[in-house]
Structures are given as C-alpha cells and as structure tokens.
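> 3D, please:
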Amino acid sequence: MTAVLTGTVTSADGTTIVFDRCGTGPALVLVHGAFTDRSHPTFAHVAAALAPWFTVVNYDRRGRGASGDTRPYAVQREVEDLTAVIAAAGGSAMVFGGSSGAALALTAAARTAAVTRLALWEPPYHVDPTAPSLPRDLAARLADLAATGRRAEAVELFMTRAAEVPASAVAALRADPSWAAIEGLAHTLAYEAEVMGPGNALPTRTAASLNTPVLVLNGGASPAWMRNAGVALAKAVPGAAHRVLDAETHNVSPRALVPELLEFFARG
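Got it, this is the predicted structure:
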C-alpha cells in the first residue's frame, strides 16, 4: 500500500486547502470536477496507480471536502488555490484535470508558468449545436437556489441542463442514500458554471496562449458533442495531442485512464 499523507496549504485569500500526497518523483496535481472531492474513487485510484512514478497531490477544491470556502467566489481564487497547491508540491507540477476541473486546469495553466504539462479529460465546452442548451445566467441561478435553501433544485438544474441526466434518473437518485452528499455540494455548482463560462464556450484565446505540452482525452462512448469539443480544443492549443479512449464514457475508468496519463507525464 502506498502511504497517503494529508496536508494543508493557505491560498492567497486565506482559504485553507486540504490535499493528500502520495508517491515519489516529479509532482503531479489532480483537479476534480463537479460533485466530487479528493475522496472520489476515480481520482483516488489514479493517485495510487501513478504514485510509483510521481508525487501525486490530490486536493479538495474550495467548498468541498475539508477545504475552506471564503466568499465571494471568483475563478481567480480557484486558480490561486491550485497555484498554492503546486507551490506546496515543490513550485512546479504537471496537472491532470477532469471535466470542469479540466477547464479550471486549463485556465490556471494560461495564468501561471508553474504548470509544466497538462492533461485534460473531457472539459465540457460547447462547440456545436448538439451540445446541451444552457441559460446564460446559469451560474447566477445556481448560486441563488443554493443561497436560498433550494439546494435540491440547484442540483436538479445542473444535472438536467448541464450534465444531461434524464429527469427520471434524477428523481430516482433523490431516493438514494448518496443524495444527501450530492445536495451538500449544491453551493459549488455555481462555481463550476463560473469556471466553464457563459454557455460553456470554448476559450479559444486562452487555449491559443498555452506554451506547455497538452494532451486532450475523450471517451469513445461519450456524446459526440464532447468529442467534438475535445477535437476543437486540441486544435486551438499549439502542438496539443488528442486521444480517444474506446468504449469509455464521461465517467472514465481509471484502468483506461492511467496508462494514457503515465505515457504522457513520463515524457516530462
């Protein structure tokens, strides 16, 4: 078993960010997406699997797990959180981000030279008309619902409109014991919408400004609009590579993901 050490770092605005660290070697930071924290099985498995080659740092984004949540929220605060985690890992690091966490990692990589290599799993940008139609004020609506105690409504809005979860599946999920934990993260859904930006538009200028090696990954069984977004993002980033993992969905299997990450990050 790989030893996991838990630590904390203080972000620029005074927020405490909690992380798990395991392994030895070059630093690799994991950035999770919506409804997750550092305990998520996929990220925990990836961390353990890559620990023989890297010092893997898996952290709770603000508002989740054991990390703090200083208000008001701003995407720049999350960039500062990641920068602080990288500083604690040694000053520079390779970064892997999943879903909206991939969008956050992309934003951070454009703002700090501390990110040396960047792998992204299906950031849900919308580049064609088959993508979900999102209200332009999604972040504000999610924030209002959570702030006024309508946390279940916030979760339902995000799941049905942004994550394409059928309403019947959401209704069934509400009867599951996991619903309490899901609803507990409702206040962070506005953060995800802020990270993605209005309409989940592809940040072409940000992508074009990157000068670090980038790998964009998609699942072969994910919706076509997600694969199209991956292709478009890889084209927008100078020199980026794009890979499709056959039979994988947005909820990617660590068994399929780890070899791709190991191959890409080992080059660094």
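> please make it C-alpha for all contacts and neighbour counts, starting now.
Fine.
> could you say what helices and strands the helix or strand hosting Val29 packs with?
Counting by DSSP states H and E, the element that carries Val29 is strand 27-31. Where contact means 3 or more Cα pairs under 8 Å, 6 or more residues apart in numbering; DSSP states H and E, strand 27-31 is packed against strand 55-59, strand 93-98, helix 100-111.
> what's the angle from the last one to strand 93-98?
Orientation of helix 100-111 against strand 93-98 (axes from the mean of the first three to the mean of the last three Cα atoms, to 10 degrees) gives an angle of 150 degrees.
> any idea which helix or strand comes after helix 100-111?
Downstream of helix 100-111 (by DSSP H and E), the next one is strand 115-121.
> quick one: list the elements packing against that following strand.
strand 93-98, helix 100-111, strand 214-219, helix 254-266.
> and the end-to-end length of stretch 235-252?
23 Å (Cα to Cα, to the nearest Å).
> what are the buried residues along it?
When neighbours are counted by 16 or more other Cα atoms under 10 Å, the buried residues of stretch 235-252 are found to be 235-238, 240-245, 248, 250, 252.
> just those residues: which are in helices?
235-236 (DSSP state H).
> next, the structure of the following sequence, for comparison with the previous one:
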Amino acid sequence: MNTVISRDGTPIACHSTGTGPALVLVVGAFNDHSTGTQLAGRLAAAFTVHTYDRRGRGDSGDLAPYTVECELDDLDAVIDAAGGAAAVFGYSSGALLALHAAARGSAITRLALYEAPYDSAPRLGPAQRVGELVRAGRRGEAVEYFQAEIVGMPAELVTRSRSAPFRPALEAMAHTLEYDLTITGTPVDTQAVTIPVLALAGGASPTAMRERTHALAAALPDATARELPGASHHLDPAALAPILTEFCAR
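Sure thing, here's the model as predicted:
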C-alpha cells in the first residue's frame, strides 16, 4: 500500500498492481479498494492498475468539511502519483465522481463508467437525510434508508441484512453515504467532458439503470453506451476486463 496526500492534506491509501499504462479504479457506495481487487488482477497484464480507498474508508483519512471538490482532488492526487495521466474506470457513484473529474479537467485519457447513477435533475435531499441520521448516531438507520429509498431494496431484504456478517462494515462506512449522495445530487456539466467515454450497464439490471446509462451517453459529446448481457449491478471482472482492455488501450 502507498499513500498519496490530497490537496487538503488528507492521506489517501492506494494499491497498485501490474505493468503498463495507468488505469485507476474508482468504486462506489459501501466499497473500498478491495471491491476492485479481482478486476485489477485481470487487468494487470495490460495496465498498472491503481485502486484506492476513497476518503472516509479503509486506510484513507477523512478531513472535514466534506465537499465534492475534495474528492476530485483525491482522485487527481492518485492520477498524479500514477504518472500524471490515466485512464479511469468508475463504478456506480464512483462513476459519477469520475465523470465530475473529467468535466473539471482532470488528466483522464479515457473514461469507462459502469452504471453511473446519472440524473438530469439531481437533488440533495437524500444526502441531507443520511447526514442527519449519522450525526444522531443512527448509523443502522442511515444504512437502511440508503438500501430502501436509494437502492430500492425490498423491505424483507433490508430486514434480513441486519443480521448479515457484513453489516458492521456497512455501518462503519455509513457516513460516506452522505458523500456519495452529495456527488449524485450535484449537477455535472456533461458538455465539458470531451474525452472518449464508454458507458456500461448490466443487461440484467433494472430498466431504470439501463435507461440512465443510455441517457448519460446521449448527453456526452463523445460517448458510447453498451450493455453486458446477463450482468447485474455487481461487478463481473471476467466480463469487464476484456472490454476495458480494448477501450482503455486505444
């Protein structure tokens, strides 16, 4: 593990594997760098793959106050440490974070996005609600609000997850849900993204998610939408690796 220092002094923990051009993976809600480990392993023959713990997760720091710009600075610090420019793959809310970075002018050469929660009329209400719950010490409720109201999990699954072995890890990251929802609730200037973009969705994902992916591609100046047959919202390293290798190596 290496550590890079973001503009505000926050230490960001990074993990690198492979050889070749730089490729940075940016993960989503309830994720840390380990979410991309299997995918990074499959890409390591063609790229030097950098996964990192977003602020507030894993071994990274978390200086207050939180702003989307701080997370963009974190990604810029990772890209700078990776050699000054990189292809980027973003997953879920991490995809939208990467899109904001591209719009801001980060040194991203090519951008692949998997099921970015793109909304042409975003709102910040959910972020505020999660933040209120966390600050009141009600982390479990924050997790369940996100699962039910944002993800749309059925009530029985939300209830069942209370006794799941991974539940403590979800509650430990509950404060970062406000970060993810702030990102998704902040408008992005799609016309400022001039690099090539590949917008991906799972063919077995909900219709709304697939429609958002196509809408995002249509809103960008240079983007292609593609669906992965049989794939869901969960990352499928075997299916994604060859697609990312082909796109990011151009």
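> sorry, back to before: what does the strand holding Val29 of the first structure contact?
Contact partners of strand 27-31 of the first structure, identified using Cα atoms under 8 Å, 6 or more residues apart in numbering, comprise 43, 54-59, 61, 85-86, 89-90, 92-98, 101-102, 104-105.
> following that strand, which helix or strand comes up?
The helix or strand immediately downstream of strand 27-31 of the first structure is helix 41-50, counting by DSSP H and E.
> tell me the spacing between Val130 of the second structure and Arg104 of the second structure.
Taking Cα to Cα, one finds Val130 of the second structure at 27 Å from Arg104 of the second structure.
> got the contact list for the residue most central in space within the second structure?
Nearest to the geometric centre of the second structure sits Gly94, at 1.3 Å (Cα atoms, centre = their mean). Residues near Gly94 of the second structure by Cα under 8 Å, 6+ apart: 26-29, 116, 180.
> mind putting those residues in TSV, neighbour count included?
Shown next, in TSV, are those (neighbours: other Cα atoms under 10 Å):
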residue	neighbour count
Val26	28
Val27	27
Gly28	21
Ala29	20
Ala116	27
Asp180	20
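> Val130 and Arg104 of the second structure - which one has more neighbours?
Val130 (26 against 15; other Cα atoms under 10 Å).
> can you pull the contacts of the more buried one?
142, 145-146, 175, 177-178.
> host element of the counterpart of it in the first structure?
Aligned counterpart of Val130 of the second structure in the first structure: Leu142 (TM-score structural alignment). In this assignment (DSSP H and E), Leu142 of the first structure forms part of helix 138-147.
> show me how far that helix is from its chain's centre.
20 Å (Cα atoms, centre = their mean, to the nearest Å).
> what's the average distance of that helix to the second structure?
Once the two are superposed, helix 138-147 of the first structure sits an average of 0.9 Å from its aligned residues in the second structure (mean Cα distance after the TM-score superposition for the first structure).
> and after that helix, which helix or strand comes next?
helix 151-157.
> buried sites along that following helix?
Here helix 151-157 of the first structure shows 151-152, 154-157 as buried, counting by 16+ other Cα under 10 Å.
> and the contacts of it?
Contacts of helix 151-157 of the first structure (Cα under 8 Å, 6+ apart): 141-143, 145-146, 167, 170, 182-184, 186-187, 189.
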